[in-house]
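Enquirer: need a 3D model of the sequence below.
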Amino acid sequence: MFVLVTIAILLGLGLIFLLNRSSPPVAAEKAFYQPRDVEQQRLERLTPEQFERLCFLLLEQMGLSITGCHRNTHGEIDITAVNPQPIIGGSYIVRCVLIPPEVPINSTQIIALGDTVRAERASKGIFITTGFFSEEVRKLTEGPPIELLNGQRLRQLLEDHRISLA
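Expert: Model (predicted):
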């Protein structure tokens, strides 16, 4: 009996040690979108209409032809676009979500985009947000190809294509 208790205590201490060595997901998420500089604050203050125009402009600058747009009840914008280039081209579903900076995009939203991509038989899905993705999103491995653009990556693409937030 004494041996079992000793083994259980040692095993428990080992697990506590391992848990303390790993960083909590919330800290990792906050580190992912911190620090918030002036450009990030401008991105977060966009109105839904401004964000929609910004997404349209970025997609067009990247060589995609916009073929349709649908706004759903959750404030999300689904844009259908076509890449006319041979071999790498195809149809895309682009979901654009303007969210408060403290709310992460969770895996349910990414799975929903994947379902839409499958239903529309699109080549690829793109998820654009002004915020960040939760830790669980990185663990998704199944489904159609989906590219994730968080606020930092969105700002970088806007700079690369010389698109101003002002």
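Enquirer: from here on, contacts and neighbour counts on C-alpha atoms
Expert: Fine.
Enquirer: residues making contact with the top helix by length along the chain?
Expert: Longest helix of the chain, by residue count under DSSP state H: helix 2-21. Applying Cα atoms under 8 Å, 6 or more residues apart in numbering, helix 2-21 turns out to have no external contacts.
Enquirer: give the next helix or strand downstream of it.
Expert: Next along the chain after helix 2-21, taking DSSP states H and E as the criterion, comes helix 25-33.
Enquirer: okay, helices next: where are they in the protein?
Expert: Counting by DSSP H, the helices of the chain are 2-21, 25-33, 38-44, 48-61, 107-120, 151-160.
Enquirer: so which of those is nearest Pro101?
Expert: helix 38-44 (6.8 Å; Cα to Cα).
Enquirer: another one to check against the first:
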Amino acid sequence: TDIGKQVLNEYGLNITRELVHSQPAYIEHQNKLKNKKEIDNDITEDQTFELTEKQIKDWFDKQSSDLSEKLIAKLRSTDPYQFEHMMVKLLNEMGYKGTNGQSVVTQKSNDGGIDGIINQDPLGLRTVYVQVKRYSEENVVGSPEINSFFGALRRKQADRGVFITTSSFTSDAREAAKQLNIALVDGEMLTNLMIQYKVGVQVSQTYELYDIDDDFFEE
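Expert: Okay, the predicted model is just below:
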């Protein structure tokens, strides 16, 4: 260093340990190391950063929120036909297929406005029709799309349907769906359901929080 060269030029072979330790730069460096060690000891001894149960919950909530954002971005970049299969699988995991029921994704062409069909019973007496829209965030679903889906349901003589989108619905669309017996799933609800039923996601780590069982000690 420049300081080292300066000391060498000034003292030559007379440089001693005491001389080095008396240099302002060396003293400043040692003080920084000492302060860091004291801070580390304080954290360990005082447990200043002990997490509360609420802080742990808030942290997990944030992880879930971050995962939802990543998941919706992934869905919006997925192949549309593959997206239809994913949504039918989600409804199956939610229990809509029923016992011994079956579900299909309609053909890409000539689907008549129906993307998926879920028969809740073996005879197909209770059927749920599904339409999905893999839309960007700004492409909001309005009432015309809901009315068009209802027209497709009437052609199937169906009385129920599920409309799923990766965007959101206008207030008019929600009002129309309420009147026409159509369940709506927007992007936020969709990612929450996928996380809840573990569709498209997997558990990377599990932590358990324990508390004293007072009833055990009262027996």
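Enquirer: dump the helices of structure 1 into CSV; add distance to Phe133 of structure 1 as well.
Expert: Below are the helices of structure 1 laid out as CSV (distance: least, Cα to Cα, whole Å):
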stretch, distance to Phe133 of structure 1
helix 2-21, 23
helix 25-33, 8
helix 38-44, 15
helix 48-61, 18
helix 107-120, 8
helix 151-160, 9
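Enquirer: closest to Cys96 of structure 1 out of these?
Expert: helix 48-61 (7.3 Å).
Enquirer: Asp66 of structure 2 and Phe60 of structure 2: what is the separation?
Expert: The gap separating Asp66 of structure 2 from Phe60 of structure 2 is 10 Å, by Cα to Cα, to the nearest Å.
Enquirer: and what of Ser143 of structure 2?
Expert: In terms of Cα to Cα, Ser143 of structure 2 sits 36 Å off from Phe60 of structure 2.
Enquirer: neighbour count winner among those two?
Expert: Ser143 (17 against 12; other Cα atoms under 10 Å).
Enquirer: can you tell me what the more buried one aligns to in structure 1?
Expert: Matched to structure 1 by TM-score structural alignment, Ser143 of structure 2 sits across from Ser107.
Enquirer: name the nearest residue to that match, sequence neighbours excluded.
Expert: Leaving aside its sequence neighbours, Ser107 of structure 1 sits nearest to Val137 (Cα to Cα, 6 or more residues apart in numbering; 4.8 Å).
Enquirer: mind telling me what the one you found corresponds to in structure 2?
Expert: Checking TM-score structural alignment: Val137 of structure 1 goes with Ala173.
Enquirer: quick one: that match and Leu75 of structure 2, what's the gap?
Expert: Taking Cα to Cα, one finds Ala173 of structure 2 at 22 Å from Leu75 of structure 2.
Enquirer: same check on Arg160 of structure 2?
Expert: In terms of Cα to Cα, Arg160 of structure 2 sits 25 Å off from Leu75 of structure 2.
Enquirer: and those two? which has more neighbours close in?
Expert: Neighbour totals were compared for Arg160 of structure 2 and Leu75, and Leu75 leads with 20 against 17 (other Cα under 10 Å).
Enquirer: mind listing what the aligned partner of the more buried one in structure 1 touches?
Expert: Using TM-score structural alignment, the partner of Leu75 of structure 2 in structure 1 is Leu43. By Cα under 8 Å, 6+ apart, the contact set of Leu43 of structure 1 is 130, 151, 165.
Enquirer: what of Glu84 of structure 2?
Expert: Going by Cα under 8 Å, 6+ apart, Glu84 of structure 2 touches 105, 115-116, 132.
Enquirer: over in structure 1, see which of those survive.
Expert: Retained contacts for those in structure 1, judged by both residues aligned by TM-score structural alignment, their matches' Cα atoms under 8 Å, are Val132.
Enquirer: need the contacts of Glu84 of structure 2 in a markdown table with distance to His29 of structure 2, can you?
Expert: Below are those laid out as a markdown table (distance: Cα to Cα, whole Å):
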| residue | distance to His29 of structure 2 |
| --- | --- |
| Val105 | 69 |
| Asp115 | 69 |
| Gly116 | 69 |
| Val132 | 63 |
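Enquirer: I appreciate the help and will end here.
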